[in-house]
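Novice: sequence unknown, structure follows:
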């Protein structure tokens, strides 16, 4: 690192391999998606609806977190934040917040649909951003494995909401 009166120059080497801590931190938040979808389907009635709502709220929180991750990474992007980073952050935040409002209004199906779009976008856009230097390089390998877990669980909740 070089530091002078005009700024700081960083030289960073990031691995293509997914660091073990990132594997754990990416896997653990996906467990409530699966557990919540299974609980919603197997419990039925009010307990099932509560499990579905809790899972949707969890999914909203994680998607909002992902929007913050995207913004945080943009602070260290060479040359400053890109339009794509800001647009992605804004889109993920809007989807997460709209899904949160949908849960609050008792619209589980709408919430699940918004979240499916959001997590689908993360699965597609994070690998692109990684290749462009706008996200950690290992996101190109991590997100396509991580996001289908969330999407499949949310599809299960969407189907359940449509049947209600």
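Specialist: Done, it's in. Just so it is clear, the structure is predicted and the values come from calculations on it, not from any experiment.

Novice: from here on, contacts and neighbour counts on C-alpha atoms
Specialist: Fine.

Novice: mind listing the helices for the chain?
Specialist: Along the chain, counting by DSSP state H, helices occupy 20-27, 31-43, 45-74, 83-104, 108-131, 139-163.

Novice: Tell me who's in contact with the residue nearest to the spatial centre of the chain.
Specialist: The central residue of the chain, meaning the one whose C-alpha is nearest the mean C-alpha position (Cα atoms, centre = their mean), is residue 63 at 3.9 Å. Neighbour list for residue 63: 92-93, 96, 115, 118-119 [criterion: Cα atoms under 8 Å, 6 or more residues apart in numbering].

Novice: Next one for the comparison:
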């Protein structure tokens, strides 16, 4: 690391393989989403099924907002400074996460689940593309396509349950 009066220069080596901490903190947050979908499936038609769906939506939205923050955080260390693609991705992911939270208040759960599914799908598609350009870590090119489908499929199950609920 070199530091002078105008700033600091950091040289870093970024592995192509997925670091073990990325596996733990990448797949760990997907577990509650999958468990929420399984619980909603198991509890269909019972008094707690709607509560499980709401908690799964709220948790999923918080993780999507966190992923937006990851994009912003990486932009601070991007060679050449933040890129437009990083800022747009961050704003879109955050908007989808926040928008899905607002749907809970308005009672539009299916719309909120749709926004979450879109957000997680965008992460699965865009992160591998952005990894090639250095906008996200190289490991995301391999991690996101196997991590994000867990959320997408789980949320699709929750949406199906919600669409077929008697209430």
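Specialist: That came through, no problem. Quantities reported herein were computed from a predicted structural model and do not represent experimental measurements.

Novice: picking up where we left off before, and residue 7 of the first structure, which of the helices of the first structure is closest to it?
Specialist: The closest approach between residue 7 of the first structure and any of these, judged by Cα to Cα, belongs to helix 45-74 at 16.9 Å.

Novice: mind listing what's buried in the closest one?
Specialist: By 16 or more other Cα atoms under 10 Å, the buried positions in helix 45-74 of the first structure come out as 48-68, 70-71, 74.

Novice: what does stretch 135-155 of the second structure give?
Specialist: Taking 16+ other Cα under 10 Å as the basis for neighbour counts, the residues of stretch 135-155 of the second structure that come out buried are 135-145, 147-155.

Novice: For residue 76 of the second structure, what is the corresponding residue in the first structure?
Specialist: In the superposition onto the first structure, residue 76 of the second structure corresponds to residue 75 when matched by TM-score structural alignment.

Novice: again with residue 42 of the second structure
Specialist: Correspondence of residue 42 of the second structure to the first structure, assessed by TM-score structural alignment: residue 42.

Novice: for its match, what are its contacts?
Specialist: Residue 42 of the first structure makes contact with residue 48, according to Cα under 8 Å, 6+ apart.

Novice: sorry, back to before: map the residue nearest to the centre of the first structure across to the second structure for me.
Specialist: In the second structure, the residue paired with residue 63 of the first structure is residue 64, using TM-score structural alignment.

Novice: Over to residue 9 of the first structure?
Specialist: Residue 9 of the first structure is assigned residue 9 in the second structure as its aligned equivalent, the criterion being TM-score structural alignment.

Novice: how much space between its match and residue 15 of the second structure?
Specialist: Counting by Cα to Cα, to the nearest Å, the gap from residue 9 of the second structure to residue 15 of the second structure is 20 Å.

Novice: List the contacts of the match of residue 9 of the first structure.
Specialist: Taking Cα under 8 Å, 6+ apart as the criterion, residue 9 of the second structure is in contact with 1-3.

Novice: still contacting in the first structure, which of those?
Specialist: Mapping the contacts of residue 9 of the second structure onto the first structure (both residues aligned by TM-score structural alignment, their matches' Cα atoms under 8 Å) leaves 1-3 still in contact.
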